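Chemist: next one to model:
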Amino acid sequence: MAQDIAYQSAAQRSAVPVSEVRPLPVVLTTLTGAALTRSTVIMTGASAELVPADPTRRVVIVSSANANGDAAFDPTGGLCALDAGISLSGGDTVQITGKEAQSAMTQIGTNGQKLTVYTGA
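Modeler: Below you'll find the predicted structure:
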């Protein structure tokens, strides 16, 4: 089935088969483009706010760069726990878009660990 997928080459305007050697291009759209705001959240070991509710927000991107501790976040804003939220290990990034990105979200992780959060309308 993958061999049936093709994309337009910008240089040659011809169909190019998709493969591991020639994957689909990654393009940032207006959804995750210039309107992003970056913030850093320093965790305390207890469940706390990641982002407040915002009815105009269209995207939330959460990234964990720490390799020495696990973190988690709850996209519904409830009490967050490492075993009950969306897990983030070092290097993990999660993107939430659309209506789901508008709710308040909470986080939990090792004291002093940081998450990078990008939000956009």
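Chemist: can we go C-alpha only for contacts and neighbour counts from here?
Modeler: Fine.
Chemist: and for the residue lying closest to V59 once chain neighbours are set aside, the neighbour number?
Modeler: Using CA to CA, 6 or more residues apart in numbering and skipping residues adjacent in sequence, the residue nearest V59 is T97, 4.4 Å away. A total of 16 residues lie near T97 under the criterion other CA atoms under 10 Å.
Chemist: one more to put side by side:
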Amino acid sequence: MRLILPAIVLVLVVLLVSMTLYTLKPSERIAFFNKEAVYGQLIRQLAERKATEAQVAQTTRRFHAVLSQTLAHYTKRHQVVILDQKLVLAGGLDVTTEVTAELSQAMRKAS
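Modeler: The predicted structure is shown next:
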């Protein structure tokens, strides 16, 4: 009889602590980014400006570097895993607009 009350209290404490730890665990969400559309937009802009091959190559290299940095920063800030849109069959959060805005701003700073 003496051990029943402490055992119940111990079980309740363990349940409370485990529920608290479970709710504090950060959850990562799945998001996707339409890299093809954004890259296509970049190529169209370069074509409109009649960029030389050297300018296209340089801008493309810078685009890929800045895109990697932008995606890394976005994933850390929003705790998401970002996949390429063409690899996603269903579900997920479309972050193309937000990432494109950040990418555009970062590309302007890089130039």
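Chemist: what TM-score do the two superposed chains give?
Modeler: After superposition, the two chains reach a TM-score of 0.22 (TM-score structural alignment, normalised by the length of the second structure), with 45 aligned residues with a CA RMSD of 4.9 Å.
Chemist: the residue nearest to V59 of the first structure contacts V62, correct?
Modeler: No - T97 of the first structure is not in contact with V62 according to CA atoms under 8 Å; the separation is 11.6 Å.
Chemist: from T20 of the second structure, how far out is L10 of the second structure?
Modeler: Distance, L10 of the second structure to T20 of the second structure, using CA to CA, to the nearest Å: 15 Å.
Chemist: give me the nearest residue to F32 of the second structure, chain neighbours excluded.
Modeler: L83 (4.6 Å).
Chemist: related to what we said a few turns ago, give the intersection of the neighbour lists for T97 and V62 of the first structure.
Modeler: Common neighbours of T97 of the first structure and V62, counting by CA atoms under 8 Å, 6 or more residues apart in numbering, are absent.
Chemist: returning to that earlier point: just checking, what packs against the strand or helix carrying the residue nearest to F32 of the second structure?
Modeler: Using DSSP states H and E, L83 of the second structure maps to strand 80-84. With contacts taken as 3 or more CA pairs under 8 Å, 6 or more residues apart in numbering; DSSP states H and E, strand 80-84 of the second structure sits against strand 29-33, helix 53-78.
Chemist: OK, contacts around E102 of the second structure?
Modeler: Shown in contact with E102 of the second structure (CA under 8 Å, 6+ apart): T70.
Chemist: I'd like the secondary structure assignment at it, please.
Modeler: helix (DSSP: H, G, I helix; E, B strand; the rest coil).
Chemist: quick one: it from A65 of the second structure, how far?
Modeler: Relative to A65 of the second structure, and taking CA to CA, E102 of the second structure is found at 13 Å.
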